[in-house]
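**Q** predicted structure and sequence below. I'll ask about it afterward.
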Amino acid sequence: MKVIIATPVYGETISTGCHVSVLDAIRFFAREFPHIGFTTHVLSTSFFPMARNVLASLFLAESDATHLLFVDPDMSFSPELVAKMLAFGKPVVGAIYPDKGVDFEAFRTAMQRSTNALQGQLQSVRYVYDGDAIVGRKGKDGKTEIDVVDGFVRVTRAGTGLLLIAREAFETIQTKMPEMWIPEPKEWLRKMGLGEGSGYIQCFDMVPGEDGSHTGSDIAFSDRWVKG
C-alpha cells in the first residue's frame, strides 16, 4: 500500500500544524505499519479546484500508489485518524472538522453552562457538512436512525480538507464519466508537473448550480462520486 499526501497551497504557505501532522503521520506509519509507504505532493496555485485535479492526476500517474490523501495547508490531524480511515477500507473516506467560522452567541451560551473554554469552542464552531450531509433512515418510531460503523457514518458530501480517496474511486469516475478524463492535456497543464503520457482528471471542477453560482470542488467531487 502506498499513500500520496497531496496539499494544494496558496502563496506557498503551509501552517505549522499541517507540517507537523504530516511529519508525525509519516513517522508513525514507518514505526507501526512499515508496509504502508508515503510520499508527498505540494502544489502552489491560486485556484484550488485545478490544483486538486492536477494532484489527483499525478497520483494516477504513479501506478503503485493506492490512496490519495488530501490535506489542506491549514489542517492538523492525528496519525491514528489516518490509520483509522485506511482501515475502514471504503473508496472515499472523510473526516469531520470545523470550518473557519465561529458562532459567538453559541459560545456565550456554552460558557454559561461550562467553564471549560475548549468545550465551549468546540460547541460554537461550525463543522464542514455536518448534519445536512448524513444519510439516515426512518425508524419504527418515526425518528431518524443513523448507522455508525467503526465511528464512521454514510454521508452525501465530505470536505476535501482531510479526504482519503482510493484509486478505485478515480477509476470508477473515469469509467462512468469519461468526459472527466483528458488523455492528452494541454502544455500549460503539463507545466504544472504532469509528465509525458500522463492524463488529466477533472473531477474537482466546479459545477454551476440552478442559480448560476458554482459549487466548491469538494461538493462537485462528492456529487460526482455519489451519482456515479
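**A** Cool, the structure landed.
**Q** okay, CA-based contacts and neighbour counts for the rest of this
**A** Noted.
**Q** helices or strands next to the longest helix anywhere in the chain in the packing?
**A** What stands out as the longest helix in the chain, according to DSSP state H, is helix 16-32. Contacts defined by 3 or more Cα pairs under 8 Å, 6 or more residues apart in numbering; DSSP states H and E place helix 16-32 against strand 37-44, helix 79-88.
**Q** and the contacts of the next helix-or-strand element following the shortest one?
**A** Taking DSSP states H and E as the definition, the helix or strand that follows strand 37-44 towards the C-terminus is helix 48-61. By Cα atoms under 8 Å, 6 or more residues apart in numbering, the list of residues contacting helix 48-61 from outside reads 4, 6, 8-9, 41, 43-45, 65, 68, 167, 189, 192-194, 198-206, 216-217.
**Q** now do helix 48-61 against strand 37-44, angle only.
**A** Interaxial angle, helix 48-61 versus strand 37-44 (axes from the mean of the first three to the mean of the last three Cα atoms, to 10 degrees): 150 degrees.
**Q** just give me how far helix 48-61 sits from the chain centre.
**A** Centroid separation for helix 48-61 versus its chain: 13 Å, with Cα atoms, centre = their mean, to the nearest Å.
**Q** please, where are all the helices along this structure?
**A** Secondary structure of the chain (DSSP H): helices at 16-32, 48-61, 79-88, 104-113, 117-124, 167-176, 187-190, 217-227.
**Q** so which of the helices and strands packed on helix 16-32 comes closest to Lys227?
**A** helix 79-88 (21.5 Å; Cα to Cα).
**Q** comparison target below:
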Amino acid sequence: MEQTEQQTAKLFIATPCFGGLVTQEYMESIIACTGVMRTPMTLSLLGDDAMISRARNTLVHQFFTRSDATHLLFIDADIGFPAEAPARLLAADKDLIAGMYPIKDRFWDKGTQENILRGEPQESASLRYVGETDAMHETWEKGPLMRTHYAGTGFMMISRKAIARMIKHYPETAYRRIDTAGSGDAGLYHALFDASIDPETGTYLSEDFTFCRRWRELGGEVWLDTSIVLTHAGRAAYRGDPSCRVGMVHHKAL
C-alpha cells in the first residue's frame, strides 16, 4: 500500500500493553482524543507479547498489511497526552515525528540546579527526557519543531511512506513468526524495531533508537515537537525519615 498525496489522512494508533493493562492517564487521553479528532482513526492494542521490540514489529505489520491508514502512531500504555496532540503531529507533515516524555526518575544534581537557575519550574527541572541531548540545549530553533538523532517510540508518528522505504531497503529484517501460520509475503514481518550496537560508537541502542538510526541512514529526518506536554505514568516509592521531624520546632529556634 503506497501513500499518495491525494490520500485522506487516516491514523493507526498502536499500543503494546503486555498483560492487557493500560494506565488511567493513557485511557483518559485516548477517550479525550476521540472526542476532538476529525481524522479517521483505528486503535490497536497488543497485550500478549512480553518482548517490546517484537510487539512493535507486530503492530507495524498490522498497520502496513491490514489497514489503509496513512500514519502509524505509537502511544505506549503508560503515556498521558493532550487530546489534540495526535492532530498536531499529523499537521507537522513529517515522516517521523515524536513527542518527548520524561524518564521515570528524578535527578537531584548540578544539571537540575542549572535548569532552575535558567528559569525552569522546580516541578520539571529535575526531569530528564527520552531522546534529550546536549545539542538540544545549545540549539535555538524557531518554533516547537526541531530535528534530532533519536526519539522515543512512546509517542511517535511514522508515515506509511517511511515504513515502505525501510522495508524495501532492509530486506534482511524480514522474518516469520514461529507461532503464526502464513506463506508468501503476507506472512512476513520486519524487525525494523530491534536492539542493536551502534557500529560507530559501540553504544547499545534500544529498539526505538535503532529504528531512528536506520531511518537516518536512508536520508530520513527525525523530528521532535517540544511543545507537547506528555505524562509518563508509573510507580513511585516514598521513603521517609520521621525522626527528622521530632523536635523540629525547637531545632529551628536554635
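**A** Arrived safely, thanks for sending. Remember, predicted model here, so these are calculated numbers, not experimental data.
**Q** how far does stretch 98-113 of structure 2 stretch from start to finish?
**A** End-to-end distance for stretch 98-113 of structure 2, by Cα to Cα, to the nearest Å: 27 Å.
**Q** next one: stretch 27-47 of structure 1
**A** Taking Cα to Cα as the measure, stretch 27-47 of structure 1 stretches 31 Å from start to finish.
**Q** what sits up against it?
**A** Here stretch 27-47 of structure 1 has contacts from 1-12, 26, 51, 55, 79, using Cα under 8 Å, 6+ apart.
**Q** at 6 Å instead, please
**A** Stretch 27-47 of structure 1 is contacted by residues 1-10, 12 when judged by Cα atoms under 6 Å, 6 or more residues apart in numbering.
**Q** if we can go back for a sec, got the helices and strands packed on helix 16-32 of structure 1 as TSV, with mean neighbour count columns?
**A** Listed next are the helices and strands packed on helix 16-32 of structure 1 as TSV, based on neighbours: other Cα atoms under 10 Å:
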stretch	mean neighbour count
strand 37-44	16
helix 79-88	16
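**Q** can you tell which of those is closest to Leu163 of structure 1?
**A** Ranked by Cα to Cα, the member of the helices and strands packed on helix 16-32 of structure 1 that lies closest to Leu163 of structure 1 is helix 79-88, at 9.0 Å.
**Q** give me the buried subset of the contacts of stretch 27-47 of structure 1.
**A** For those, a neighbour count by 16 or more other Cα atoms under 10 Å gives the buried set as 2-9.
**Q** coming back round to it: restricted to buried residues, select the contacts of helix 48-61 of structure 1 in PyMOL.
**A** To isolate the buried members of the contacts of helix 48-61 of structure 1 in PyMOL, using 16+ other Cα under 10 Å:
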select buried, resi 4+6+8+9+43+65+68+167+194+198+199+200+201+202+203+204+205+206+216+217
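**Q** follow-up on the earlier one: between the contacts of stretch 27-47 of structure 1, which is nearest Lys84 of structure 1?
**A** Nearest to Lys84 of structure 1 among these, with distances taken as Cα to Cα, is Val3, at 13.7 Å.
**Q** what is the burial count for the closest residue to Met136 of structure 2 other than its chain neighbours?
**A** Closest residue to Met136 of structure 2 apart from its sequence neighbours, by Cα to Cα, 6 or more residues apart in numbering: Thr148 at 7.8 Å. Counted with other Cα atoms under 10 Å, the neighbours of Thr148 of structure 2 add up to 17.
**Q** now do Ala186 of structure 2
**A** Neighbour tally, Ala186 of structure 2, other Cα under 10 Å: 11.
**Q** separation between the aligned residue in structure 1 for it and Val207 of structure 1?
**A** Aligned by TM-score structural alignment, Ala186 of structure 2 pairs with Gly197 of structure 1. Taking Cα to Cα as the measure, Gly197 of structure 1 falls 27 Å from Val207 of structure 1.
**Q** what residue of structure 1 matches up with Pro102 of structure 2?
**A** Match for Pro102 of structure 2 (TM-score structural alignment): Pro98.
**Q** do you know how far that match is from His214 of structure 1?
**A** 22 Å.
**Q** in TSV, list the helices of structure 1 along with distance to Asp147 of structure 1.
**A** Listed next are those as TSV, based on distance: least, Cα to Cα, whole Å:
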stretch	distance to Asp147 of structure 1
helix 16-32	29
helix 48-61	30
helix 79-88	14
helix 104-113	28
helix 117-124	23
helix 167-176	22
helix 187-190	42
helix 217-227	18
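**Q** pick the most deeply packed of these.
**A** helix 48-61 (a mean of 22; mean count of other Cα atoms under 10 Å).
**Q** average offset of it relative to structure 2?
**A** Following superposition, helix 48-61 of structure 1 is found to deviate from structure 2 by 0.5 Å on average (mean Cα distance after the TM-score superposition for structure 1).
**Q** pull up the aligned stretch in structure 2 for that helix.
**A** The aligned range for helix 48-61 of structure 1 is 52-65, by TM-score structural alignment.
**Q** next: stretch 74-83 of structure 1.
**A** By TM-score structural alignment, stretch 74-83 of structure 1 lines up with residues 78-87 in structure 2.
**Q** so which of the contacts of stretch 27-47 of structure 1 belong to strands?
**A** Among the contacts of stretch 27-47 of structure 1, the members falling in strands (DSSP state E) are 2-9.
**Q** how about Lys138 of structure 1, nearest residue that isn't a chain neighbour?
**A** Thr144 (4.6 Å).
**Q** wait, Gln202 of structure 1 touches Ile182, no?
**A** No: contact between Gln202 of structure 1 and Ile182 fails when scored by Cα atoms under 6 Å: they sit 7.9 Å apart.
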